[in-house]
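>>> generate a structure from the sequence data that follows.
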Amino acid sequence: MKEITIDYALRATWQAVARMYNEEAKQFETTMAVGFTLLSIDPKTGTPSTALGPKMGMEATSLSRILKSMEEKGLIERRPNPSDGRGVLIHLTNFGLEKRKDSKDVVLRFNEVIKKHVPEEKLNHFFEVTETINKLISDKKVYIKDISNHS
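Next comes the predicted model:
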């Protein structure tokens, strides 16, 4: 292919970001997936386990493996959900809160560096483009049967 496709640019960039985050996470003896999970859990009220998967765009089996590992490391604890007797809330432990701060610092540093190198207007365009892509996908307007509906 002579031209780079949009999906290739997105995938290659995300893979580079993921590698970078995993390299950084190693210094904290963790992984990007654990850091992302820490950031997805409400630090004050906890988060229902059933809400975490959709919030993170992750399959239940992958998430349950990560949560089990996080529980074993003392990062989280599961508590009954007071508003839903059958549900479970995932809460961060004090250690989990510390590691959450480390994860947040890493993400904020990445954002800082990008903002120093990419003008605000270009970043705004980037976010507009990603928003459009996500909307087209969620509205199922990418692969439609009737070509006359493309707009």
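
>>> only C-alpha atoms from now on, for both contacts and neighbour counts.
Fine.

>>> biggest helix in this structure by residues?
helix 94-117 (DSSP state H).

>>> now do the contacts for Arg79.
Applying Cα atoms under 8 Å, 6 or more residues apart in numbering, we find Arg79 in contact with Val88, Leu89, Ile90, His91.

>>> how far off centre is the longest helix of the chain?
13 Å (Cα atoms, centre = their mean, to the nearest Å).

>>> give me the contacts around that helix.
Tyr21, Glu24, Ala25, Gly35, Phe36, Leu38, Leu39, Pro43, Gly74, Leu75, Ile76, Leu123.

>>> reformat the contacts of Arg79 as TSV; add distance to His117.
Shown next, in TSV, are the contacts of Arg79 (distance: Cα to Cα, whole Å):
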residue	distance to His117
Val88	43
Leu89	40
Ile90	37
His91	37
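
>>> what's the distance between Val106 and Lys99?
11 Å (Cα to Cα, to the nearest Å).

>>> distance check, Lys140 against Asn134.
10 Å.

>>> all helices of this protein, in order?
Under DSSP H, the chain gives helices at 6-26, 32-40, 49-56, 60-72, 94-117, 120-138.

>>> could you dump the ones you listed to CSV with mean neighbour count?
Below are those laid out as CSV (neighbours: other Cα atoms under 10 Å):
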stretch, mean neighbour count
helix 6-26, 13
helix 32-40, 20
helix 49-56, 15
helix 60-72, 15
helix 94-117, 15
helix 120-138, 12
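
>>> for comparison, sequence B:
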Amino acid sequence: MKEATIDYALRATWQAVARMYNEEAKKFDSTMAVGFTLLSIDPKAGTPSTSLGPKMGMEATSLSRILKSMEQKGLIIRKPNPKDGRGVLIYLTEFGLEKRNDSKNTVIRFNEVVKDEVTDEKLAHFFEVTEAINKLIADKKLF
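I've put the predicted structure just below:
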């Protein structure tokens, strides 16, 4: 059954990728979630905390824990949003920018290795399929 289901292939592949990223992140005393968060924060203008969760596809509770941990490690700072007194902007510290670079280089390396092994045509088909699945889910056509 596992060989015949699309969801199994997606889940197994994503779990392998997540495990690989977490193993790599350990070398930098980090996690994949922290790396993903670093990459999701605008390195120049900062990012409103309210837009970070939706941008990353994360629940607010999980994101709050990650941000708290990142703040304690000195990766980010929070500042009031001058355009919205109730909001907060998340900025990367110098240390956060360094760690963001580590994360960015890891993602670039992953992409380069995959692109060396998989033809442009196959990658194009992969992205077409993932886009179609995401559209089916967004349009609520599956269930």
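
>>> and which of the contacts of helix 94-117 of the first structure is nearest to Ile6 of the first structure?
Set against Ile6 of the first structure, the nearest of the contacts of helix 94-117 of the first structure by Cα to Cα is Leu123 (16.7 Å).

>>> can you name the residues that contact that closest one?
Lys115.

>>> go on, Arg19 of the first structure?
Going by Cα under 8 Å, 6+ apart, the list of residues near Arg19 of the first structure is empty.

>>> how about a cut-off of 10 Å?
Thr13, Ala25, Met32 (Cα atoms under 10 Å, 6 or more residues apart in numbering).

>>> distance of the last one relative to His117 of the first structure?
Which is Met32 of the first structure. Distance from Met32 of the first structure to His117 of the first structure, by Cα to Cα: 24 Å.

>>> sorry, back to before: now the contacts of helix 94-117 of the first structure as a markdown table including distance to Ala60 of the first structure?
Shown next, in a markdown table, are these (distance: Cα to Cα, whole Å):
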| residue | distance to Ala60 of the first structure |
| --- | --- |
| Tyr21 | 22 |
| Glu24 | 26 |
| Ala25 | 23 |
| Gly35 | 17 |
| Phe36 | 15 |
| Leu38 | 16 |
| Leu39 | 17 |
| Pro43 | 21 |
| Gly74 | 21 |
| Leu75 | 19 |
| Ile76 | 17 |
| Leu123 | 33 |
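
>>> could you verify my assumption that Met37 of the first structure touches Met56?
Let me fix one detail, which is that residue 37 of the first structure is Thr and not Met. Yes. The pair Thr37 of the first structure and Met56 qualifies as a contact (Cα atoms under 10 Å) at a distance of 7.6 Å.

>>> residues shared between the contacts of those two?
Leu63.

>>> can you give me the distance of Arg19 of the second structure to Ala33 of the second structure?
Arg19 of the second structure is 11 Å from Ala33 of the second structure, by Cα to Cα.

>>> overlap in contacts of the two?
Ala25.

>>> which residues does the residue lying closest to Leu136 of the second structure once chain neighbours are set aside contact?
Excluding the flanking residues, the one nearest Leu136 of the second structure by Cα to Cα, 6 or more residues apart in numbering is Leu142, at 6.3 Å. With contact set as Cα under 10 Å, 6+ apart, Leu142 of the second structure has these partners: Ile133, Lys135, Leu136.

>>> map Leu142 of the second structure onto the first structure.
Matched by TM-score structural alignment, Leu142 of the second structure corresponds to Val142 in the first structure.

>>> and the residue positioned nearest the centre of the second structure, how far from Thr106 of the second structure?
When Cα atoms, centre = their mean is applied to the second structure, the residue found nearest the centroid is Phe36 (3.4 Å). The gap separating Phe36 of the second structure from Thr106 of the second structure is 11 Å, by Cα to Cα.

>>> what do those two both touch?
Joint contacts of Phe36 of the second structure and Thr106 (Cα under 10 Å, 6+ apart) are Tyr21, Arg100.

>>> count of neighbours near Thr31 of the second structure?
20 (other Cα atoms under 10 Å).
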